[in-house]
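[1] below are the sequence and a predicted model; questions follow.
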Amino acid sequence: MPSMTKSKVLISGASVAGPALAHYLRRDGYEVTVVERAPGLRDSGYAVDFRGAAFEVLAELGVLDEVREHDTRMGGTTLVDEAGAEVGELPAATFAGELEVPKRELTRILHRLTAADVEYVFDDSISALGEDDAGVAVTFERAAPRRFDLVIGADGVHSMVRRLAFDAPADAVRHLGMSGAGFSTANRLGLDRRGVLRLTEGTATYAFSAGDPDRMVVSLSFASASAELDRRGRDVQERAVREAFAGHGWEVPRLLAEMAAADDFAFSSACQIHLDGWSRGRIALVGDAGYCAAPTSGMGTSQALIGARSLARQLAAAAGDHRTAFPAYEAEVRPYVAENQAKGRDGAAMFGGGGERAGDGTA
């Protein structure tokens, strides 16, 4: 890449890894465009937490103090039995890490950090990629085709960049044996920056309240054979949840009724991404798109930030030569990812997951 200051990079995804990477690359002289399928900044996602070296990245980005202002200050989680009696306690760090903030706040902070000198294209998505010796020809669903020197997929576990550019094997997406619904409802349990967790064989009922004392967030998770339900409609998903929790006591019947009325219902399965390589020519993956560790790892956001920093650093060290930078980035981050994915599998097992299953067709 002869002139680093003229190099153009397209990043797919405007959540965490994408904007963080955009900041680093723009600082190093790249012209950066971020394309995002959503019509605007995503307001979904309840909270994200940070651990370890992620704090170094937030400090380098210059947003650590601002992020801390949104700390949910979550306390511990009470373990209860079938009747709701307390049987144990989990420390705050189990779910909230060293710092927890609403995801929407982190997304907004990273967007503000980059909006002035990064081009954002919302309500659009990549539909085709064609690489040659000079760059990558990109076709969009809405906008006119353009060319870029590099394309980076930071577009999550269901990455379109991965689908288009990587011949991923059937076992690239590995279901961890757990699916579940999330929604918010009235804080009838009186939770005050705390959580409550009820575990049975094959199910987990988790509720917590952070920030808004009148509302609590509920997660109803259960063992599942595949991630097939992710692609089904809400009616089918709700039916699966009700079947998994049929006959359960404590607050579960009331929570199932409130689930049906929730306007923020979301359903997902715990999956990991396992690839032999995170780059193909001028195209690379960062964060969940390349190496999702599953939400049960508690490391997704930290991993996204650290991956973005590493990729930018390696490009800078290689003077923009992707042929050197991409393998160096992978070599640096892969051991960290392997450790986090092990945590993700352990977490899924704790929440009732039935173990790792490969090749469920979600790639």
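    Thanks, I have the structure now.
[2] contacts, neighbours, all on C-alpha from now
    Will do.
[3] hang on, Asn187 packs against Arg215?
    Yes. Using Cα atoms under 8 Å, Asn187 is in contact with Arg215, at 4.5 Å.
[4] residues making contact with the strand or helix carrying Tyr206?
    According to DSSP states H and E, Tyr206 maps onto strand 203-208. Residues outside strand 203-208 that contact it (Cα atoms under 8 Å, 6 or more residues apart in numbering): 191, 193-199, 216-223, 244-245, 252, 351-353.
[5] how does it look with 7 Å?
    Residues from elsewhere that reach strand 203-208 (Cα atoms under 7 Å, 6 or more residues apart in numbering): 191, 194-199, 216-223, 351-352.
[6] ok, second structure coming up, stack it against the first:
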Amino acid sequence: MRILISGASIAGPVLAYWLTRHGFDVTVVERAQALRKTGGHAVDLYEPATNISQQMGVLPRIEQRATDTNRMTVHREGARGPVRVNLAKIFGATAGRHVEVMRDDLSEIYYDATRDDVEYIFGDSITEISPGGEVRFENAAPRRFDLVVGADGLHSTVRRLVFGDESCFSAFAGAYLGVLTLPNSSGLDGELHMHVGVGRTAGMYGARHLDDARALFLFRSKHELDYRHRDVRRQKELLREAFDGMHTDVDRWLDALDHSPAFYFDSITQLRMDTWSRGRVTLVGDAGYCPGPAVGASTTLAIVGAYVLAGELARADGDHERAFPAYERAMAEYVRGSHAAALSAAKTLIPTSRLGVQGLVQGARLISALPAGPSRALLRLTTKTARVYNSMTIDDYPPVERPADLPSGGERGT
């Protein structure tokens, strides 16, 4: 049975790994010419995702690439002195097992785990999908697949082709996200520097294995801003306007905008769909149920979704009419929970009032100062994200023995 996956970032390679383990023949198509090696931001892997990664045999490599960010210095806009926070203690209280890793590193690790068994086609994109499984590409010749999976992110091409325009399913969460790569002039190693004000938060962090650093910007907007998705100049203007006059540190980070080798800007938007499947096509990860970039632990949700989708297809012997509904039922509660947690996290990370700013800073300092037991109890009572991911119970889908005559994929693309 031949399955085509669109997208080679996180959900795509994880899904490809488990589908291959279950005996399916997998092809992954990716619009980019190659895996990204620069830019990107840090993502959180909570316990369900680390458990799945452990089963894949890649957790040691992920832990080797961990950012090891364990300290945070927070400056309140308009306040004199900073507040110092023990992040290691907060993460330890939030979840039993947690790893923060750069998104591009994680993508490369999952890709390496699949490259010998999966056909990868880089530099191409799907342009048409027929009800019978005939797929047309921008560059490659048409091919037929039994199933097609969109793992191509918030602005999914597969979703647009099969379900319609993104605006039919997107819900603006009232905020924007910017990320840029810049020199690590402060020599950050294991520390996050943050500036928090009403309606805007900026931070800079490094990682032990990176020569550069990342600056992260979150800001609120009452309405959706007027810019085109690929108009980088306009996006940079909007970012400068949002953080004008916040702090000299932030001004210095923004000075790197025009020289940054990598820049990302997007709205914090949730995907809300009644179903993620239609005919032979389904969606996984941000393409189907993005809880919101930077606020909803979407990477963990995507990894869990990929694992469950592959397992349900195996359980149904490839019958998508049984597997797709089972996949949606298994994920529905977690998707609803992650959406609610993301909105709550956005309110906390981007405070709407001076009281909210003070609550964020003082709350983080209190939790990091308390003994482990009380701090863990307090976080689990007050943090929706922790409750959602700590409560996930995922079925076990034992891999099947692969028949000797089943094709194992092809050469990886270039």
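    Happy to help now that I have it. None of the values given here were measured: they were computed from a predicted structure.
[7] onto which residues of structure 2 does the strand holding Tyr206 of structure 1 map?
    Under TM-score structural alignment, the match for strand 203-208 of structure 1 in structure 2 covers residues 200-205.
[8] check stretch 256-263 of structure 1 too.
    Taking TM-score structural alignment, stretch 256-263 of structure 1 hits residues 254-261 over in structure 2.
[9] quick check, Glu191 of structure 2 in contact with Asn70.
    Yes. Counting by Cα atoms under 7 Å, Glu191 of structure 2 does reach Asn70; the two are 6.1 Å apart.
[10] for the two, indicate the residue with more neighbours.
    Taking neighbours as other Cα atoms under 10 Å, Glu191 of structure 2 and Asn70 compare with Glu191 leading, 21 against 16.
[11] okay, helices next: where are they in structure 2?
    11-21, 47-56, 59-64, 87-94, 103-112, 157-163, 232-242, 248-255, 286-289, 298-315, 320-349, 354-369, 372-382, 384-390 (DSSP state H).
[12] before we move on, back to that, the match of stretch 256-263 of structure 1: end-to-end distance?
    Using Cα to Cα, to the nearest Å, one end of stretch 254-261 of structure 2 lies 13 Å from the other.
[13] give me the distance from it to the chain's centre.
    Relative to the mean C-alpha coordinate of its chain, stretch 254-261 of structure 2 is positioned 24 Å out (Cα atoms, centre = their mean, to the nearest Å).
[14] swap in stretch 58-77 of structure 2?
    The chain centroid and the centroid of stretch 58-77 of structure 2 are separated by 16 Å under Cα atoms, centre = their mean.
[15] what sits against the corresponding residue of structure 1 for Leu271 of structure 2?
    Alignment note (TM-score structural alignment): Leu271 of structure 2 maps to Ile273 of structure 1. Counting by Cα under 7 Å, 6+ apart, Ile273 of structure 1 makes contact with Ala172, Val173, Arg174, Gly290, Tyr291, Cys292.
[16] out of those residues, which is nearest to Phe95 of structure 1?
    Closest approach to Phe95 of structure 1 among these (Cα to Cα): Cys292, at 17.5 Å.
[17] what is the burial count for that closest one?
    As a burial measure, Cys292 of structure 1 scores 28 neighbours (other Cα under 10 Å).
[18] can you find the partner of it in structure 2?
    Match for Cys292 of structure 1 (TM-score structural alignment): Cys290.
[19] equivalent analysis for His23 of structure 1, please.
    Under TM-score structural alignment, His23 of structure 1 pairs with Tyr17 in structure 2.
[20] what's the local residue count around that match?
    Count around Tyr17 of structure 2 with other Cα under 10 Å applied: 24.
[21] give the contact list for it.
    Applying Cα under 7 Å, 6+ apart to Tyr17 of structure 2 gives the contacts Thr114.
[22] again, 10 Å this time
    If you count contacts by Cα atoms under 10 Å, 6 or more residues apart in numbering, Tyr17 of structure 2 has them with 11, 24, 26, 56, 110-111, 113-115, 117-118, 306-307, 310.
[23] quick revisit: overlap of the contact sets of Glu191 and Asn70 of structure 2?
    With Cα under 10 Å, 6+ apart as the test, Glu191 of structure 2 and Asn70 both reach Val85, Asn86, Leu87.
[24] count the neighbours of the first one for me.
    A total of 24 residues lie near Val85 of structure 2 under the criterion other Cα under 10 Å.
[25] could you find the counterpart of it in structure 1?
    Match for Val85 of structure 2 (TM-score structural alignment): Glu89.
[26] what distance do you get for its match to Val118 of structure 1?
    Separation of Glu89 of structure 1 from Val118 of structure 1 (Cα to Cα): 45 Å.
[27] do Asp167 of structure 1 as well
    Distance from Asp167 of structure 1 to Val118 of structure 1, counting by Cα to Cα: 30 Å.
[28] those two: who's more crowded?
    Set side by side, Asp167 of structure 1 and Val118 show more neighbours around Val118, with 19 against 11, by other Cα under 10 Å.
[29] which residues touch the more buried one?
    Listed by Cα under 10 Å, 6+ apart, the contact partners of Val118 of structure 1 are Pro19, Ala22, His23, Leu25, Arg26, Tyr30, Glu31, Val32, Thr33, Val34, His111.
[30] pull the number of nearby residues for the aligned partner of His229 of structure 2 in structure 1.
    In structure 1, the residue matched to His229 of structure 2 (TM-score structural alignment) is Arg231. Neighbourhood size, Arg231 of structure 1 [other Cα under 10 Å]: 12.
[31] right, and Arg231 of structure 1 touches Ser268 too?
    Yes. Arg231 of structure 1 is within contact range of Ser268, at 9.2 Å (criterion: Cα atoms under 10 Å).
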